[in-house]
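**Q** Need coordinates for the following:
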Amino acid sequence: MPITQLIGKAQIIEVPYPQTVTDNFLSSRLKNIKIAIFKFGGDRLDREHPYFSIKGVRYLIQKGIRVVGTDNFNIDSKTTEWQIHHMMLGQEMMIVETLFLEKVLPGVYEFICLPLLIKGGEASPARALLID
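**A** Now for the predicted structure:
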């Protein structure tokens, strides 16, 4: 996947606890962009984190989202056994997890994410920036 896919306009969408990201949730919020970043409040480790539903992921795919970011450690619920990961990666969507979004307000920003190039790797640490 080209690194240019990780650079562009991104929308920060706040997801209130305990909301699940469904197609209905997205239909009234998602703008015409290719990078969607979800602010779940990932700094709260003392509870089950919000997650994506299968219908929500299908909606993202239908809308042409290429990158999904989140402040959570995982985009799957504890019960989906990586199904959400597999759906997104099967569509060549990139997933960026554990973003620090504590002080970021919802809106549209320029997003730049620079992962390390690791030979044979399937994941990488990355430096991600939002520019207002």
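**Q** Only C-alpha atoms from now on, for both contacts and neighbour counts.
**A** OK.
**Q** tell me the secondary structure for the most far-flung residue of the chain relative to its centre?
**A** Distance from the C-alpha centroid of the chain peaks at residue 119, with 23.9 Å (Cα atoms, centre = their mean). Assigned with DSSP: H, G, I helix; E, B strand; the rest coil, residue 119 falls in the coil class.
**Q** next one: residue 5
**A** helix.
**Q** number of nearby residues for it?
**A** For residue 5, the count of nearby residues is 15 (other Cα atoms under 10 Å).
**Q** got it, and residue 8?
**A** Other residues near residue 8 come to 17 when the count uses other Cα under 10 Å.
**Q** Please provide the structure for the following sequence as well, for comparison with the first:
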Amino acid sequence: MLYDITRTLTPRSAVFPGDTPVSITPTLQRRAGDSCNVTAITMSAHAGTHVDAPRHYSDDGAGIDAVPLDVLIGPARVVTLEAADAITIADLQNVIGDLLHAIRAAPRLLIRTRASHIPDDVWDDTFAHVDPQAADWLGANGLRLIGTDAPSVDPAASRALPAHRAFLRHGIIIIENLRLQGVPDGEYELLALPLKIAGGDAGPARVVLRRCAP
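**A** Have a look, this model is predicted:
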């Protein structure tokens, strides 16, 4: 079974305050006598579901075109932490149990929070973020990718971005703005393919989960 966990992009898609809104404009239309339909799109690379590149928070970091595909495809685990504000290792251990074993079995972690219930056109800056110490612990113990249904792994008002930087130190790739509503907790195969933008600080992505056989 496949789960599409990508948020649909529309001109009403909520973006970080001050970021470029999504614009989808027809430039050719068959009904206007043109030979085909063509659309121009203007948007932030961080609008909707997207993969952050290391370049996003480091001038020396790799662009999205250089993120290894083997990080973006492979075993992943979905967990639910809807009550958390700052996601800690204790929170993860409470829902997973043997966290080390879980990471070794599926080194990609997708966290469903209350943000999955927020409509795509609503901005809510009270989303749950990842505690930087948890980010360091996960990196030190083999995690390769972290995904969240929130717009960021750091608080909306953060300028230092400590969780982003902790994940960067360990080479962990971040996916943000997932839509995990209706996806049961458990193990899956993750397929997360961002647009291949040269030197890009992020890439909009279509992200899919394939249910692992029991």
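**Q** returning to that earlier point: identify the residue of structure 2 aligned to the residue farthest from the centre of structure 1.
**A** In structure 2, the residue matched to residue 119 of structure 1 (TM-score structural alignment) is residue 198.
**Q** With residue 147 of structure 2 as the reference, measure out to that match.
**A** From residue 198 of structure 2 across to residue 147 of structure 2, the span is 23 Å (Cα to Cα, to the nearest Å).
**Q** residue ranges for the helices of structure 1, please.
**A** For structure 1, the helices defined by DSSP state H occupy 23-27, 54-62, 83-90.
**Q** that older thread, measure the residue farthest from the centre of structure 1 to residue 25 of structure 1 for me?
**A** In terms of Cα to Cα, residue 119 of structure 1 sits 38 Å off from residue 25 of structure 1.
**Q** Now do stretch 180-188 of structure 2: distance from first to last residue.
**A** 13 Å.
**Q** typo on my end, stretch 50-70 of structure 2
**A** End-to-end distance for stretch 50-70 of structure 2: 17 Å, by Cα to Cα.
**Q** quick one: the strands in structure 1?
**A** Using DSSP state E, the strands of structure 1 run over 7-14, 35-39, 67-70, 94-96, 107-115, 126-131.
**Q** Of those strands, flag the one that's most buried.
**A** strand 35-39 (a mean of 24; mean count of other Cα atoms under 10 Å).
**Q** List just the one of the helices of structure 1 that sits closest to residue 2 of structure 1.
**A** helix 83-90 (14.0 Å; Cα to Cα).
**Q** Over which residues of structure 2 does that closest one lie when aligned?
**A** Going by TM-score structural alignment: helix 83-90 of structure 1 matches residues 162-169.
**Q** Please list the residues outside that stretch that contact it.
**A** Contacting residues not belonging to stretch 162-169 of structure 2 are listed as 54, 57, 130-133, 135-136, 139, 153-154, 173-174 [Cα atoms under 8 Å, 6 or more residues apart in numbering].
**Q** for it, which positions count as buried?
**A** 162, 163, 164, 165, 166, 167, 168 (16 or more other Cα atoms under 10 Å).
**Q** could I get those residues as TSV with distance to residue 42 of structure 2?
**A** Below are these laid out as TSV (distance: Cα to Cα, whole Å):
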residue	distance to residue 42 of structure 2
162	29
163	29
164	26
165	28
166	31
167	29
168	28
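**Q** Among these, find me the one that's closest to residue 178 of structure 2.
**A** residue 164 (16.6 Å).
**Q** State the distance from that closest one to residue 158 of structure 2.
**A** Note on residue 164 of structure 2: its distance to residue 158 of structure 2, by Cα to Cα, is 10 Å.
**Q** Also residue 166 of structure 2?
**A** 14 Å.
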